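Colleague: Task: produce atomic coordinates for the following.
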Amino acid sequence: MSSIPITRCQFLIPFTHIHDEIGAPTASLLEKFRLPSCLEEKADDFVPLLRAVSFAESAQRSQGIVDFGFQASRRLQYCHLSAKFRAMIGYSPTLFLALQQVCKWATLEDNVLDMWLERADDHIKICSKLVGTAGIAHLEHSQWLQNIFPIHIVRQFAGPDWEPATIAFEARYVPSIETRALWPHTRFLSGQFASWIEVPLSLLGLPGCAIETPLEFLDDEADPAGGEIIRALKLMLPSYLDEGVPTVAEVAEMAGTSARSLQRKLALAGLTYSDLLEAARFEKAAKLLRTTDAKVIEVAFASGYADPAHFTRAFRRMSGTTPRRFRNEARPR
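Modeller: Modelled structure (predicted):
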């Protein structure tokens, strides 16, 4: 076990919106798969990827939704990529360099997403694969998203109407007639070695509108792939803090391992689950105090504390100051 596959809540939101709009019981289905509610407030937090896929498949089957992954992908736009990911692309002077950045930093969106470029005679393939998910059913829901975002990225350089000549899926999945009708000039392939879209070589030199991005924002992080379980847990836990923190047994189940094995993995890094949980609570609280006007008691509840006094003591232990003073000192003067 090296990681828990996780994805940004942003990518689950369109599935829940569609489910809501047909009058289906979204809240209870999210609860069934131990996924957080109020996803709009947690768009940049993370949830277990395979539980999100299970939610989509269960909703599609029970409600008779055709091509759920495709319908959800239509509601996602370039702006829904993380800010750092968009900065990497916007800083690139050509489409080719942008695609290289996309491949390098793909794990900012899904921590097990591997992306690479393959060259053919007159085109390249932008390929993607979810590492460690071979044999898992119904990944076409995720693979629509894996393909739609490269399309949006190419459109930043080639124009908003650009469409790929080929869209391929790793899953053994064939889009419906209705879906194919919306892409009249695109062929669809299934059961491929990876999911991919085809981009003509002639487009690779297209210039972009390079933006001036702060260097610290573009700083390489140690291990951007974030494959280690500790980083995955730190990204995922904030999604759950206000709805009942998962126990170590629940988190182990999400990781597909035993609680004992998970605790051993953490111990090798000199941590306990409680240490990790306390750090996640502090980081979420600090972010809310810096960036919102929420009352301290609201920050406490959002960070997983039922007792505001307990929150203040824990925050002081981590930062050396009270939440109120931290906010005053963190805000621009």
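Colleague: okay, CA-based contacts and neighbour counts for the rest of this
Modeller: OK.
Colleague: Look at stretch 26-46 and report the distance between its end residues.
Modeller: 18 Å (CA to CA, to the nearest Å).
Colleague: For that stretch, buried residues please.
Modeller: Neighbour-count burial for stretch 26-46 flags 26, 29-30, 33-37, 39, 42-46 (criterion: 16 or more other CA atoms under 10 Å).
Colleague: Closest one of the residues you listed to residue 214?
Modeller: Distance to residue 214, by CA to CA, is smallest for residue 44 among the buried residues of stretch 26-46, at 20.5 Å.
Colleague: Not counting its neighbours along the chain, what's nearest the closest one?
Modeller: In space, and not counting its chain neighbours, residue 44 is closest to residue 8: 5.7 Å by CA to CA, 6 or more residues apart in numbering.
Colleague: Check residue 253 too.
Modeller: In space, residue 253 is closest to residue 259, 7.7 Å off (CA to CA, 6+ apart).
Colleague: Give me the neighbour count for that neighbour.
Modeller: 17 (other CA atoms under 10 Å).
Colleague: Then residue 76?
Modeller: 18.
Colleague: Look up how far residue 152 lies from it.
Modeller: Counting by CA to CA, the gap from residue 76 to residue 152 is 9 Å.
Colleague: and if you look at residue 262?
Modeller: 38 Å.
Colleague: Please apply the same query to residue 29.
Modeller: 30 Å.
Colleague: here's the other one to compare against:
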Amino acid sequence: MSKVTPLVPLIKSQYAIAFIDILKQIDDDIYPTIAKAQLPENILDIEHDYVPQLPLINLLNIIGEKAGPDKYSQLIWQACRQVFIPSYIDKIKHAKTLEQALDEFCVFFNRESTHSTVKLRHLFGRHWLIREHRFSKELLADFREHFILTFMIELVRGLTQRQWSPKEIVLTTDSIDKLKQSLLIDDSQFYVNRSVTGISLSSEELAHPIKLKLGWHKTQTEQPLKPTLFADSLKQALKPYLGLGRLPIESAASILGIEVRTLQRRLKVENASYSNIVENILFNQACEMMTDRNIPISRIASSLGYSDLPHFSRAFKRITGLSPRAYRRQHS
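Modeller: Predicted coordinates for the structure are as follows:
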């Protein structure tokens, strides 16, 4: 059996915006930090379905370092309660108990996630809500795992509408002192250096009726389909970065946290190439811009990295079968 090529880890862009809103609370000029984290420069200007996960991890680490442990804890708690948890609770329609609600949450989360899996497991006489990660342990250290644990605890608190703390917590890291102080938890037993992040739940807690807080529900927009191939996940990851033209493969590999040869090898397995993916994204953008007659074709060409209009016109006709002017006449 052939080995399945792993997908590019992605985060929904609406959640990336939530992290940037956190950054705004501690930094008057957010754009140097956005650049340092390797997020797209235009992330606040153009809507995209996803952004790569690694720049978001970079951003969390920078926020944590800038804010300090106490302020960071307050900020991510605020984001969880105001953005992340309501977005999932709003999807829960049929559950009556905490266990049923967590089962529904796992389905929703796993359906959209390309980088982690959440499960409600029954192990060694205990019940656990665990999150298995598809990235290196080093990327989970400190600020990232702090956010994950905050989310899990606040999800249970939000569903049951009570101040609750897990009896046991498992972590991939061994940094527990700051977590104990910042998570507002009482008498929890920590197990460190494990392969997953998780919290324990008793049978009585799982049977607790849930309470869906009024005012948390928001209008749900149609969700993008999760990519199933590496090439498709790469295309989703690159889209936010190509608004200003071509992105060298070395830059893309750095943003994604993988080697250039690894990126090329994974694409080759799927009979795809980096240059073709970039060209496809750029020309989809070109076709969208072409419908606006107020944008000169020469400007569209230059925005895609073409030095002259004839070169762009030949490439455009090769891909679409029409010259730029003919395409514009048909679609605008």
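Colleague: TM-score them against each other, please.
Modeller: The TM-score (TM-score structural alignment, normalised by the length of structure 2) is 0.68; 310 aligned residues with a CA RMSD of 4.9 Å.
Colleague: Give me the neighbour count for residue 251 of structure 2.
Modeller: Neighbours around residue 251 of structure 2, by other CA under 10 Å: 12.
Colleague: Then residue 294 of structure 2?
Modeller: Residue 294 of structure 2: 8 neighbours (other CA under 10 Å).
Colleague: any idea how far it is from residue 152 of structure 2?
Modeller: With CA to CA as the criterion, residue 294 of structure 2 and residue 152 of structure 2 are 49 Å apart.
Colleague: Next: residue 255 of structure 2.
Modeller: 27 Å.
Colleague: Next: residue 163 of structure 2.
Modeller: For residue 163 of structure 2 relative to residue 152 of structure 2 (CA to CA), the value is 13 Å.
Colleague: Contacts only, for residue 175 of structure 2.
Modeller: residue 142 (CA atoms under 8 Å, 6 or more residues apart in numbering).
Colleague: Is it located within a helix, as I assumed?
Modeller: No: according to DSSP: H, G, I helix; E, B strand; the rest coil, residue 175 of structure 2 belongs to no helix; its state is coil.
Colleague: now the helix or strand harbouring residue 179 of structure 1: how far from the chain's centre is it?
Modeller: Using DSSP states H and E, residue 179 of structure 1 sits within helix 177-181. Averaged C-alpha coordinates place helix 177-181 of structure 1 at 27 Å from its chain's average position (CA atoms, centre = their mean, to the nearest Å).
Colleague: Give me the buried positions along the following helix or strand past that helix.
Modeller: Note on helix 177-181 of structure 1: by DSSP H and E, the next helix or strand toward the C-terminus is strand 187-189. Residues residue 189 are the ones in strand 187-189 of structure 1 that count as buried (16+ other CA under 10 Å).
Colleague: try stretch 92-106 of structure 2
Modeller: Buried residues in stretch 92-106 of structure 2 (16+ other CA under 10 Å): 92, 95, 97-106.
Colleague: From those, which land in helices?
Modeller: 98-106 (DSSP state H).
Colleague: which among the residues you listed gets closest to residue 88 of structure 2?
Modeller: residue 105 (6.7 Å).
Colleague: Quick check: closest non-adjacent residue to the residue mapped onto that closest one from structure 1.
Modeller: Taking TM-score structural alignment for the superposition, residue 105 of structure 2 sits opposite residue 102 in structure 1. In space, and not counting its chain neighbours, residue 102 of structure 1 is closest to residue 89: 7.1 Å by CA to CA, 6+ apart.
Colleague: Tell me the residue in structure 2 aligned with that neighbour.
Modeller: Match for residue 89 of structure 1 (TM-score structural alignment): residue 92.
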